[in-house]
Every structure is written in C-alpha cells, then in structure tokens.
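In: The sequence and its predicted three-dimensional model are supplied below.
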Amino acid sequence: MSALAGAMLCTAVPAFAADNPDAAQQQAAFPDNDIRGEAKTALLKEALALDLGLEENSGTIDETQRRKGLDLAEQAVTISADGLSSASEVAQARKKVKEAANKLFMSRMDSGAHIKFYIQRLTDYVLTPAANPTAKYPQEAIDSAVGKLKALDARVPIVGLEPEAYMQAYMEYLSIRIELDMQAYMGTYITAYIRTRDHVNAQIERTKDIDEDYSNLLEAFRTRSEILFSRMGAARGEAELAYIFNKMNASYFALTEAFYMLPELRDARLLLDSPRGNRPGQYPASAVGTLRREVNAAARALDQARMQDDVYKARKDLSSAVAEFRSRLIP
C-alpha cells in the first residue's frame, strides 16, 4: 500500500470528526473506526477501478449497463468519502461494486491477451519519461508501478487460465493504475482545471452571440466543471482527486466531440422540413416521423453525454438515421 493510502487510513475519519462534533462522538463510540477506515479506502479503490475499467471497455459493453456501472461507481465513491457511512453500508457497497465488475468484465476474460495489451500500453505510453514530461507521477511511484506491472505480465499467460483468474489479474492491473493516481500531485489537477476553465470561458465568449446551441453546450460544460472543481476541496486524497479530474477530462473530450456533432444535428433537423407525400421527390410521412424521433434521441444523448464515446455513439446513430431517411426518398 502506498504511503498516501496509509495516510488516508490514519486521517480520513479523524479529519472529518475534527470539523463535525457529532462525528467525533460517533468516532469515540465505535471502536472499529480503523477497520471502517480500511474498508472505506478499499471501497474507494474498487470503485475507481470499476470506473476506470468501464472507460477502458467503452464500446464493448452494453451502454445501459455501462451507465449503471458508472453510476454505481460514483455512489460508492460518495459512500467511501462520507464520515458517517456505517460498516454495513460500506460492505454492501463493496459487494455491489464487485458483482458489477464481474458482470460487466467477465465475458472478456477468455484470455490474457487484452490484459497484456493494457499493461504494455500503460508502460510504454504513460510511465516513460517522454510520456511523463510534467512529472505527474513521482519517480518512486513510477518505479513501483513498473515493477508490479512486469511481475503481473510474467504471471499472466495468454491462454490456460480460468476466466475468474483472468478477472483477478485484470482487477490487479486496474488497482496498480489507481495506486499510481493516488500518488499524483494535486497541483497537476488544479493547473489543468484552470487551463480548461479558461479555454471554455473564452469559447463561450466567442460563440454565445453566434450560435445558441454551441453556447448552451459550453455553458453546461462550464457548470459541470465548476461542480467537479468544488468537490476537489473536499477530496480526502489523490485518488479522489484523480477520480474527479478524470470525470472533468472526460467531459472536456465529450465537449470537443460535440462540436462536430452540432452541425450534423442541425442539418438533420433541416431534413424534417422535407416535402412529405407519395409523389416523386417526396418522403413518406412515416420516414419523417422516424427521423424526428432519432433527432430528438440524439439531442438527448448529447445533453447527457459524460465522455467522448457517448457523443461518438450518438453521432453514429444519427448518421445511420439520416442515411436511412434519405433512402426513403420516392424516386
């Protein structure tokens, strides 16, 4: 366990209690605070691992189930950060997170090939000096992670293990990544937030008088960023900071992808005014109705997007709907 994780175990509950007399009384009344502190830290890591795994496997997991998993991970992070969460609440949350991870990832655990791929990618593109120019991770943390990744890679054959064993190896890989983020510098997150915030504010000023859709999208992103940033001040440690920043970063990439989708959405709306009827050069009324439903669904998906892949999927679905609509033109 990292030094930071150890510090979290020692300080998470007492620090909360210092500012909350009721919590201080509860702390004195319950002798198992150290045990609960360990369980909460374990829950935090497991929730972060689930969230990370869902991001890595975006596009290969049913979207409805993936969103449920993301919601569960966020709820678990909240429980782990709540000084008044009971031992039973923490245990129940850990059980749900484990069950969700098994349900969502087990189907991919037929070999070790993808685990080795993730290990290689993390080693080559994150933990090398060229990929870590701003020293986001301390060298000690990098050395530790590389050692663990090499050991894991050596233990995991491409074939020959049961799915449960590959699942355990995958969760170990995710845990190594989470431990790494727990040792990142807080200043990295704050600096990145300020840079992103300033960029978005500039974009809002540039577009608010030009295109209402763009302006609304940027305003929504700025609001979400400010909410996430406000949570940084209450974060117990680097793991929560990493979680919050990753959500902010995902929102930013969703925003970038949305810029490409807005003109496509606007063009699709214009098609709704196409001539309807049964004559050549017209579209059946049913085709217009179908396209309208797809356009509305795309707009909702854009509003609810949490990450770039969410917008990409919405763009793909909208493109298919437009192509289908055009094919209904009566010759």
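Out: Sure thing, it's come through. Numbers count the residues shown, from 1 in each chain.
In: can we go C-alpha only for contacts and neighbour counts from here?
Out: Fine.
In: contacting residues around the nearest residue to residue 298 once chain neighbours are set aside?
Out: Leaving aside its sequence neighbours, residue 298 sits nearest to residue 314 (C-alpha to C-alpha, 6 or more residues apart in numbering; 5.5 Å). By C-alpha atoms under 8 Å, 6 or more residues apart in numbering, the residues touching residue 314 are 298, 301-302.
In: next up, a second structure to put side by side with the first:
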Amino acid sequence: MNPYSRSFLARTSAAALAVTIGISGFGFQPSVQAAEPAAASSTSASLAYLSDPLRAELVYLNARTENMFLLTDTFTFDPDSYRYHDLIAIQNKTYTLVTDPAASQSELSAVQQQHEKALNDYIDYYLRDYDALRHFATLGYLLYYHSRINQDESKLTPAERGELHAVWDAQARIEQLGGSSIQGNALRAYKEVYLPLSAKADDLETYDASTYSSLIAKYRADIQARLAAVSGSPANHSASLQAFEQSTSLLEQIVAARASYNQVKVAKGNLEVRYSNLVNELKLDSPIQNSEEYQDLKRAIANIWTMMDLPKGIRTGEYPPSAFGDLRRALRKAERVLETSTKLPELRQAHNELADAQMDFLVRRKL
C-alpha cells in the first residue's frame, strides 16, 4: 500500500508515537528494551535529576544532532569550518551539563539556546532541499518498500517504525507547505518534523549493555597505564580523575537502570569528553617518548625511509634523483625534531610536514 494515499488519521503518525513515548516522561522504557537487572531504588533516586524537563529537552536535542550527523557524515565538506567545530563544542558542553546534578536551570537554558543555534546554522549551511528529499526517499525505501519489509510494518522494530513514520510525517508536512518545488520546504520539514520525531523514535532503540561495560573497562585500563607513566604525582590530576570516574559510574548506573537509548548516548558522550580531557592532561605530564605523537612520528620516519629503495631514474615508473634528495632532507628534519623536541605540537607539525613531503615525492613518479 502506498503510504502517500493513506488518510493522515488512518495510520499511527510519528507524532502519536512521540506522545506515547512521552506519557511516562523521561524515564519511559519500551517493552522491547534489552533485558537488564532491575535497578535498585537508591540508583533510581540518584538519577532522579535526569527527569528534569529541560534536561529531557537537551537529551532530544542531542539526538537530533546525532541523527543529523548521520546524514552530513556522508558529505565532503571543510572539516575546519567553524560551524562544525562550534557544534561539536556545544554538543560536548551539553553532555557535561545534562549529566551534572549541580547544573542550574539558567545554565541548561543557555546551553539549549546555544545548541539550537549551532545546529540550525550547521544545517542551513551544509544541507539543501535535495539532501532532505534524498534522505527521505532512501529511508522510505529501506523501511517500507525493500524486499525485507515488502510494505509490511509488522516486520519493523518499534524504533524502525518510528523512523518510518517520522519520514512520512515530514513528507506530509512538505505537501502542507505547498510541495517540494517551493524552495526551503523540504529542509524546513526536515528540521521541524523529521529530526524531532526521529529523535523520539530513538528512545525505542534497543542496546547491548555489554557494549558500554567493555568501553568503560577499556578506558579505565588505558588511564591506569597512563597514570603509571606520568612524571609527576597522580594527585596532580585528582580533579580530572574524579570527573572521569563519575562519568563511568553514571554510564554504568544509567545502563543498569534500563534508561532510554538517548539517555545512554548522552552519558556515553559525557564519558568520552571526560576521558579525552584526562588523556590530554596526562599527556602533558608524561615523558614525551611515551606520547602517541612521538610514536606516530617515529613510525612514519621508519616507513618513509623504505621509500628510498624505490627505482631511481627518468624512465616510466621511476622517480627523479632530485625527489630522493628532497625526501631525504625532510626525513633528516623530522629525525631532528624527534630527537630534540619536548613539545607535542612540534611533533604533530613535524609529522604533518613529513606527510606532505611524502606526497610530494610520490607525485613526481614518471608516467
């Protein structure tokens, strides 16, 4: 059956699904959620602050951002764009504030406004009507017309069904606005209808608790190894260590409490931020030879030295003698940095310059 021929009231809309999700508030648990041990009452009490309406809105705002990235990640765009970095920065701030019980309503409200603006600026800059229309068409095919589904919604998971109805409601909104031929209608429906309802549908997504316990174990092991290598006292990093441990504990509690997938994603995002901050801090207090930057440059130098054995000459497939001379000078320069540098930015710059020299060498091959 063609979904476009259906009466708007003849099917369960994504909006209705969203209402169903919202009936029990932020902590609604769908029956399809992966089985988990029942959470202790003390754990539930410790997570009560997450039921705050403003935090709930921020959780869904983050889900909208994540779902938007699923589309734009397939595009080629300037990764140095300030819009991209602004959005990532405000998303990280959202993670930390939503999961901070001490965050005030004014702080939460401020970050919500900043996040909304950054998200809209990003969408308006990178997306066009045809991007939204293509996205809707692709999802509509995969979730309804594909042979796996064969226009039978009963074959969809609850989350997939919510996603499909988000697409249909967005397409219906385009028609209400006057059709896709009018510039801006598709993108408006994408922002105003599809993204919010798609974010709500994510609450119906199931997840494997072991995925997060494995991630936590991996991060904890890495931090312990880094602490063992620091030059100073681990006590110098007590604040960041405490923030990291609090983030791991929160993620463990949220998963154990069978929270929604959107809540889990925010807790995981907070863990990623705390882990990254701690790693960067520990790097500055560790011998530079232990740093990833040092090891990366060391490996690059060793690998590129092997290129000196490539055929030299002026015939097809050979490299001119001058190319080898330039590459050798670049390698010697990188080796000096590796031997004398005491700063991570210098190692990163040397690695980038050596990579450029390698590319310059390769393009000089005779054709």
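Out: Arrived safely. All of these numbers come straight from a predicted model, not from anything done at the bench.
In: one step back: list the ones among the contacts of residue 314 of structure 1 that fall in strands.
Out: Among those, no member falls in strands (DSSP state E).
In: what about burial for these, which qualify?
Out: 298, 301-302 (16 or more other C-alpha atoms under 10 Å).
In: quick one: which of these is nearest to residue 75 of structure 1?
Out: Nearest to residue 75 of structure 1, judged by C-alpha to C-alpha, of these is residue 301 at 21.8 Å.
In: From residue 258 of structure 1, how far out is residue 203 of structure 1?
Out: Remark: distance between residue 203 of structure 1 and residue 258 of structure 1 (C-alpha to C-alpha, to the nearest Å) = 14 Å.
In: between these two, which one's more packed in?
Out: Between residue 203 of structure 1 and residue 258, counting by other C-alpha atoms under 10 Å, residue 258 is the more crowded of the two (25 against 15).
In: Residue 116 of structure 1 falls within a helix, correct?
Out: Yes - counting by DSSP: H, G, I helix; E, B strand; the rest coil, residue 116 of structure 1 is located in a helix.
In: can you give me the helices in structure 1?
Out: 3-19, 21-29, 33-56, 63-81, 87-105, 113-125, 139-155, 163-182, 186-207, 212-232, 238-271, 285-304, 308-326 (DSSP state H).
In: Now render the ones you listed as CSV, adding distance to residue 279 of structure 1.
Out: Output for these, formatted as CSV (distance: least, C-alpha to C-alpha, whole Å):
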stretch, distance to residue 279 of structure 1
helix 3-19, 71
helix 21-29, 74
helix 33-56, 48
helix 63-81, 40
helix 87-105, 49
helix 113-125, 54
helix 139-155, 65
helix 163-182, 58
helix 186-207, 41
helix 212-232, 35
helix 238-271, 17
helix 285-304, 12
helix 308-326, 15
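In: and those helices, which is most packed in?
Out: Comparing the helices of structure 1 on average neighbours per residue, with mean count of other C-alpha atoms under 10 Å, the densest one is helix 33-56 at a mean of 22.
In: If you count contacts, what does that one end up packed against?
Out: helix 3-19, helix 63-81, helix 87-105, helix 163-182, helix 238-271 (3 or more C-alpha pairs under 8 Å, 6 or more residues apart in numbering; DSSP states H and E).
In: how about 6 Å then?
Out: The contact analysis (3 or more C-alpha pairs under 6 Å, 6 or more residues apart in numbering; DSSP states H and E) places helix 33-56 of structure 1 against helix 63-81.
In: what's the angle from the helix it packs on to helix 3-19?
Out: Comparing the axes of helix 63-81 of structure 1 and helix 3-19 via axes from the mean of the first three to the mean of the last three C-alpha atoms, to 10 degrees yields an angle of 60 degrees.
In: which residues are contacting helix 63-81 of structure 1?
Out: 40, 44, 47, 51, 93 (C-alpha atoms under 6 Å, 6 or more residues apart in numbering).
In: Tell me which residue of structure 2 lines up with the last one.
Out: Put plainly, it is residue 93 of structure 1. Applying TM-score structural alignment, one finds that residue 93 of structure 1 aligns to residue 111 in structure 2.
In: how far away is the residue nearest to its match when sequence neighbours are not counted from residue 284 of structure 2?
Out: Counting by C-alpha to C-alpha, 6+ apart, residue 94 is the residue found nearest to residue 111 of structure 2 once chain neighbours are left out, at 6.5 Å. Distance from residue 94 of structure 2 to residue 284 of structure 2, counting by C-alpha to C-alpha: 26 Å.
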